[in-house]
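S.K.: Got a predicted model here, sequence first, then my questions.
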Amino acid sequence: MIDRLDRKILQILQEDATIPVAEIGRRVGLSTTPCWRRIQKLEEDGVILRRVAVLDPRKVNAKVTVFVSITTSQHNEEWLKRFAEVIRDVPEVVEFYRMSGQVDYLLRVVVPDIEAYDAFYKRLISRIDIADVSSAFAMEQIKYATALPLNYVPLEKDKGVA
């Protein structure tokens, strides 16, 4: 279980995972060693999956975001497994969801331009049978966050630490 100190540590790491452990400890009221132990435990428990760098899409020529809605007439495990394999091999797809409702799958695709999206689209439809593909190009990114809200985490009673 996560307590208030763990939640504070997670919030700090979501904002900047390069902050030294000693600084994180100072901010949450722990010395370096207990803070490091807590971070290691959060990693061991799978709460922290990985630490990554968030890049500026414009500086790496991935400035066009496309939301791709896919419907299929294939609703079986074999087709889904094949589709997931196809998508895993495509670096332009940065998010992939199975949906409820009218759309079966939703992809977030990042590419340099419309021509690159067209090439992605042609590769996709050549590799898997899809009933319908609908693309929506993002005109402007108004909010983008990688940090998850932590106010919903059920907290363990604090272990005698303020």
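M.R.: Okay, I see it. Residues are numbered from 1 along each chain as shown.
S.K.: Going by C-alpha atoms from here, please, whenever you check contacts or count neighbours.
M.R.: Fine.
S.K.: where exactly do the helices run in this structure?
M.R.: Shown for the chain, the helices assigned by DSSP state H span residues 4-15, 21-28, 32-44, 77-88, 114-127.
S.K.: Tell me how many other residues crowd Gln102.
M.R.: As a burial measure, Gln102 scores 9 neighbours (other C-alpha atoms under 10 Å).
S.K.: Leu5 too?
M.R.: Leu5 has 20 neighbours, counted by other C-alpha under 10 Å.
S.K.: what does the one 4 residues further on give?
M.R.: Residues near Ile9, counting by other C-alpha under 10 Å, number 19.
S.K.: again with Leu124
M.R.: Counted with other C-alpha under 10 Å, the neighbours of Leu124 add up to 16.
S.K.: and it, what is it in contact with?
M.R.: Contact partners of Leu124, counting by C-alpha atoms under 8 Å, 6 or more residues apart in numbering, are Val86.
S.K.: A further structure is provided below for comparison with the first:
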Amino acid sequence: MLDHRDRKIVELLQQNADMPVTDIADTVGLSVSACWRRIKNLEETGLIARKVAIVDRRKANVGMTVFVAVRTSRHSMDWLESFRRAISDIPEIVEAYRLTGEMDYLLRLVVPDVEVYDAVYKQLIARLDFTDISSFTGMEELKYTTAVPMNYL
């Protein structure tokens, strides 16, 4: 069971995983050693899955975001596994979801331009048959975060 200090620790680490333990301990009102133990426990229990660097997409020359809605007429485990394999080695596909509703899958791609998106599109259609692929180019990022809300713990 997590208390308010654990939740605050996770909130702080979601904003800056490099934040010194001394600063976190001061913020949540714990000794450094007690705070460190809590962080290690959060990592061991898996709530903190990993720590990563978030790269500025524009500086990495992949400033364009394309959302791709995929529909298929095949709903077998074999097709799903083939799709999973097809998207797994395409680095421009940074997120993929299986959906309910009209569309079966939603992909989020980051690319430098439409020509690179077209190359990814061609890779996909060369690997599998789709009923429909619709793409939507993001024009402006209104909100983006990797932080998840802690108020449900």
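M.R.: Arrived safely. Quantities reported herein were computed from a predicted structural model and do not represent experimental measurements.
S.K.: TM value for the aligned chains?
M.R.: Aligned and superposed, the two chains score 0.97 in TM-score terms (TM-score structural alignment, normalised by the length of structure 2); 153 aligned residues with a C-alpha RMSD of 0.8 Å.
S.K.: what's the closest non-adjacent residue to the residue nearest in space to the middle of structure 2?
M.R.: Geometric centre of structure 2, nearest residue: Glu95, 5.9 Å, by C-alpha atoms, centre = their mean. Using C-alpha to C-alpha, 6 or more residues apart in numbering and skipping residues adjacent in sequence, the residue nearest Glu95 of structure 2 is Arg108, 5.0 Å away.
S.K.: What separation is there between the one you found and Val10 of structure 2?
M.R.: Using C-alpha to C-alpha, to the nearest Å, one gets 26 Å for the distance from Arg108 of structure 2 to Val10 of structure 2.
S.K.: ok, now Ser33 of structure 2?
M.R.: According to C-alpha to C-alpha, Ser33 of structure 2 stands 16 Å off from Val10 of structure 2.
S.K.: can you check Asp132 of structure 2 too?
M.R.: The gap separating Asp132 of structure 2 from Val10 of structure 2 is 40 Å, by C-alpha to C-alpha.
S.K.: More neighbours: those two, which one.
M.R.: The neighbour comparison of Asp132 of structure 2 against Val10 (other C-alpha under 10 Å) goes to Val10, with 23 against 12.
S.K.: OK, contacts around the more buried one?
M.R.: Counted by C-alpha under 8 Å, 6+ apart, Val10 of structure 2 has contacts 48, 150.
S.K.: and if you look at Asp113 of structure 2?
M.R.: Contact partners of Asp113 of structure 2, counting by C-alpha under 8 Å, 6+ apart, are 62, 64.
S.K.: for Cys35 of structure 1, same thing?
M.R.: Residues near Cys35 of structure 1 by C-alpha under 8 Å, 6+ apart: 21-22, 24-25.
S.K.: end to end, how far does stretch 134-145 of structure 1 reach?
M.R.: 25 Å.
S.K.: ok now that stretch, how far from the chain's centre?
M.R.: Remark: stretch 134-145 of structure 1 is offset 15 Å from the chain centroid, using C-alpha atoms, centre = their mean, to the nearest Å.
S.K.: just stretch 9-27 of structure 1 next, same as before
M.R.: Put simply, stretch 9-27 of structure 1 sits 20 Å off its chain's centre (C-alpha atoms, centre = their mean).
S.K.: equivalent range in structure 2 for it?
M.R.: Against structure 2, the aligned range for stretch 9-27 of structure 1 is residues 9-27 (TM-score structural alignment).
S.K.: Tell me the buried residues in the matching stretch?
M.R.: Residues 9-14, 21, 24-25 are the ones in stretch 9-27 of structure 2 that count as buried (16 or more other C-alpha atoms under 10 Å).
S.K.: again with stretch 112-126 of structure 1
M.R.: Residues 112, 117, 120, 124 are the ones in stretch 112-126 of structure 1 that count as buried (16+ other C-alpha under 10 Å).
S.K.: Turn these into JSON lines, including distance to Val54 of structure 1.
M.R.: Below are the buried residues of stretch 112-126 of structure 1 laid out as JSON lines (distance: C-alpha to C-alpha, whole Å):
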{"residue": "Pro112", "distance to Val54 of structure 1": "17"}
{"residue": "Tyr117", "distance to Val54 of structure 1": "22"}
{"residue": "Phe120", "distance to Val54 of structure 1": "23"}
{"residue": "Leu124", "distance to Val54 of structure 1": "26"}
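S.K.: Just the closest of the residues you listed to Gly101 of structure 1, please.
M.R.: For these, the closest approach to Gly101 of structure 1 (C-alpha to C-alpha) belongs to Leu124, at 22.4 Å.
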